Structures are given as structure tokens and as C-alpha cells.
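Colleague: Model the following, please.
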Amino acid sequence: MRWDRFFDDLEDQLASEWEAERAALDSEAERLRLSRVPLRDRLAALIDRDGASAAPSFEMRDGTVLVAEVSGLGADWAALAPATSRSGAVIAPLGGIMSIGMPQPDLLRSARPVGARSSLSERMTLGFALRDLVRRRVAVTLHLVHGRTLAGTIDRAGVDHLDLALHDPGVPRRADEVTGHRIVPFEAIAWVRLEGGATTR
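Modeller: Just a heads-up that it's a prediction; the model follows:
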């Protein structure tokens, strides 16, 4: 009887050690997986999240804090839908996001593995998105990293910069309304607010 108890104790001890070792291996595997997760994947997990909790808040490089839902992702940018309905949609370069605040359940969910991603969206760079705004003639406000804003319509978008025709927000892009032009490198842009529909030349 004593030997039976002795072997039972040994088996329990071995099982406990095995579980502890397996938990440690699982933890290490999870740490390794998380070390390879890019910000883009964390943001992808927030698309179509349960809207019952508070919307994430995005602190941008210019100091602005945007409370918004992630509505889409490109290769190096996120589309944000501000929580206030009167605000226009936002294009945020991933490099322009300084921090993201969210409820803990969303934070934990964003760290879980994401499903298959669209290879097409991974190829849509910031330049691609801005060239679409050129085609649509959408008025924008560029929020620059040093805190200044420029309002107007993007006339051209290159690989790393854009040409902006300056005019007042809400005013169509017409030659007599344009007050100047700027070349703006993408790295100077903290975020872009879309101000409305198509404008005319």
C-alpha cells in the first residue's frame, strides 16, 4: 500500500512537471509568435470588431488624438472612420501613429493570430491610395507631423511625395480659388482627412 502511494505521488509529480514544462514551451512559442507580429496585423484584428466597447483612440505624430474605428488597411496605411459622424474619413500612414488606446479585450484580441489576408491590400501603398484621391478629385486636409495643416486638392502623387493645390476647405478646386501649391513628402504627413466629394478643376 505504501509503495502504491509512493508511485502515485511520483506519477503526480511527473505529470505536474510535464504540465509546467509544456506551459513554459507554449509560453515561449507564444512569445516568439508575438515577436513577429507587425502593427498592421494588430490593426487588421480591429476591423469589424464588436462595437459594444469604446472605439480605439489613435495618437498621431502631430499630437492629435483621433477616436476612430479601423475600416481598412493598405500596405503602409490604415483607413480610419472617426467616431464623430461629421468628421471625414481618415488615411493614416502607419508611421504617423504614435500610440493606440483601446479596451483590454480588444488589445488581447488584436494579439491573436489573424486569418488569411488579402495579398491585394498588402500591395496598396500610401501612394496608391493618394493617387486614387487624385483621380476622384477629393478635397483633403493634410495634417503634417509638426502640427501644421494644409487644405486643398491633391493634383499628383508620386512614389514618396504629392503635389497639393491649396484652397479653402469646402471650396471646389478651381483655378481662381487656388492660393498656392506645395510639394509634400509622404514622411511629413501625420494623417489625411478627406473633406468631401469630388471637386472640379
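Colleague: From now on I want contacts and neighbour counts done on CA atoms only, so please keep to that.
Modeller: Noted.
Colleague: Residues touching the one helix or strand residue 105 maps to, excluding its own?
Modeller: Secondary structure assigned from DSSP states H and E places residue 105 in helix 104-110. Helix 104-110 has contacts (CA atoms under 8 Å, 6 or more residues apart in numbering) with 41, 42, 43, 44, 45, 46, 49.
Colleague: structure for this one too, so we can compare:
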Amino acid sequence: MRWDRFFEDLEDQLDSEWEAERAALDSEAERLRLSRVTLRERLRALAAPAGEGDPVLDLVDDTTASGRLAAVGADWVGMQPPGPQTGVVVVPLAAIRAVALAHADLLRSARPVRSRRADRRGLTDRMSLGFVLRDAARRRIPVTARLLGGRTLAGTVDRAGADHLDLALHEHGSARRASEVVGFRMVPFAALASVRLEGRSDVVG
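Modeller: Got it, this is the predicted structure:
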């Protein structure tokens, strides 16, 4: 009986050592995986349903953007504001200073993301900020652009290049007519804290 017990103890010890070694390997593999995860990937995970609340983005112009994460593009996120507000707020990833969210969502965003099918959301992943702004120009959607220094410009995007946009300035809420335009601005994408696409919730997402 003593020998039986001896071998049982050896087996238990071997099992414990194996479990400890596997846990260490899993932990190291998880640390390695997390070291490769980008902010964009974590925000993309938050764009999926089943969250505990809407995230709040602290932006580099000392403002915030809150609401449902409707879409995540190549270098931007689109947020659907809460309540009766209409429109979509497009935020360049470079303009995000911090993200406030529930702890459960924080953990969820760090989990491995399943492979995505080549659906509409997969196409959105590849859309750049310039693509979104060119679409706004094509649709003649009024926008409100917040700049890094805190200034706000209202108007319509006339055209968008590789790294900048041309904005025709006019009164908030009015259409872009020659008689309404009070000036023009060429704005680098790097100077944008956010761009609100007024009155449209179907532009992104």
C-alpha cells in the first residue's frame, strides 16, 4: 500500500508540475498576443454588440465624444451620439487621448477576436478617413469640424485629398450655396479632432 501511495503521489506531483508548466506557457503566449494588439483592434471589438455601456473618448482638443461605436475604419472611428441627436461623429484614431469604458468591456476588448468574414463591416475596416470625407463631399453632407486648437468650423466638404480636405464655410444648418458660403479652408487631417456628419446616421457603420 505504501508503494501504491508513493506512485500516486508521484503522479499527482507530475500532474501539478505539468499544469503549472502549461499555465506558464499559456500566460507567456497571452502576454505575447497582447503585446501585438493595437488600439484599433480593441476599439473594433467594442463596436460589436453586448457591451455594458457606451465608451467615452477623451480627445486631444480637451473635448469628449460619447455614444455607440458604430464603425471602426482604417484610421478612424464613427460614433452614434446618444439620445435623440442625429448624425455621426467621426474621430481620427490619432486624436484619441484616452477611452473611458466599463471594466467588463475593457476586458472584452482585449480578448482574441474571431476571424471576420468579408462582409460590409470587413469593408469598413479598410476605409480611410479620406474615403469617408470624400463620400461626405459626394453626398454634400454638412459637417462640423473640430480642430485641435479648439476652433470649430461648419460647412461642407468640397473635396478631400490624401491628407487634407477643402471646406466651404457656411452657417450651421444651411445648404452649401454660393450665396451662403463665407470662406474656404484647407484643413490637414492631422489638425482634426473630430468631424460631425450632420443629420446622417447611415454614412458609416
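Colleague: Report the TM-score for the pair.
Modeller: Put the two chains on top of each other and the TM-score (TM-score structural alignment, normalised by the length of the first structure) is 0.91; 196 aligned residues with a CA RMSD of 1.5 Å.
Colleague: returning to that earlier point: contact partners of the helix or strand just after the helix holding residue 105 of the first structure?
Modeller: Where DSSP H and E defines the elements, the next helix or strand beyond helix 104-110 of the first structure is helix 119-123. Identification of contacts with helix 119-123 of the first structure by CA under 8 Å, 6+ apart yields 73, 74, 75.
Colleague: so what corresponds to the first one in the second structure?
Modeller: When the structures are aligned by TM-score structural alignment, the residue of the second structure matched to residue 73 of the first structure is residue 72.
Colleague: Next, the contact list for that match, please.
Modeller: 40, 43, 44, 47, 78, 124, 125, 205.
Colleague: Residue 149 of the first structure now?
Modeller: With the criterion set at CA under 8 Å, 6+ apart, residue 149 of the first structure makes contact with 141, 142, 143.
Colleague: which among the residues you listed end up buried?
Modeller: Neighbour counting over these (16 or more other CA atoms under 10 Å) leaves 141, 142, 143 as the buried ones.
Colleague: Map residue 177 of the first structure across to the second structure for me.
Modeller: Under the alignment (TM-score structural alignment), residue 177 of the first structure maps onto residue 180.
Colleague: how near is its match to residue 134 of the second structure?
Modeller: In this view, residue 180 of the second structure and residue 134 of the second structure are 21 Å apart by CA to CA, to the nearest Å.
Colleague: Would you format the buried ones among the contacts of residue 149 of the first structure as CSV with secondary structure and distance to residue 61 of the first structure included?
Modeller: What follows is those, written out as CSV (DSSP: H, G, I helix; E, B strand; the rest coil; distance: CA to CA, whole Å):
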residue, secondary structure, distance to residue 61 of the first structure
141, strand, 15
142, strand, 12
143, strand, 9
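Colleague: Tell me which stretches of the first structure form helices.
Modeller: Under the criterion DSSP state H, helices of the first structure are mapped to 2-35, 39-44, 104-110, 119-123, 126-136.
Colleague: quick one: the longest one to the second structure mean distance?
Modeller: After superposition onto the second structure, helix 2-35 of the first structure sits on average 1.1 Å from its aligned residues (mean CA distance after the TM-score superposition for the first structure).
Colleague: Identify the residues contacting residue 90 of the second structure.
Modeller: 76, 77, 78, 79, 194, 195, 196, 197.
Colleague: Let me have those residues in JSON lines, extended by neighbour count and distance to residue 26 of the second structure.
Modeller: Output for the contacts of residue 90 of the second structure, formatted as JSON lines (neighbours: other CA atoms under 10 Å; distance: CA to CA, whole Å):
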{"residue": "76", "neighbour count": "23", "distance to residue 26 of the second structure": "33"}
{"residue": "77", "neighbour count": "26", "distance to residue 26 of the second structure": "32"}
{"residue": "78", "neighbour count": "27", "distance to residue 26 of the second structure": "35"}
{"residue": "79", "neighbour count": "28", "distance to residue 26 of the second structure": "35"}
{"residue": "194", "neighbour count": "29", "distance to residue 26 of the second structure": "40"}
{"residue": "195", "neighbour count": "21", "distance to residue 26 of the second structure": "42"}
{"residue": "196", "neighbour count": "21", "distance to residue 26 of the second structure": "43"}
{"residue": "197", "neighbour count": "24", "distance to residue 26 of the second structure": "45"}
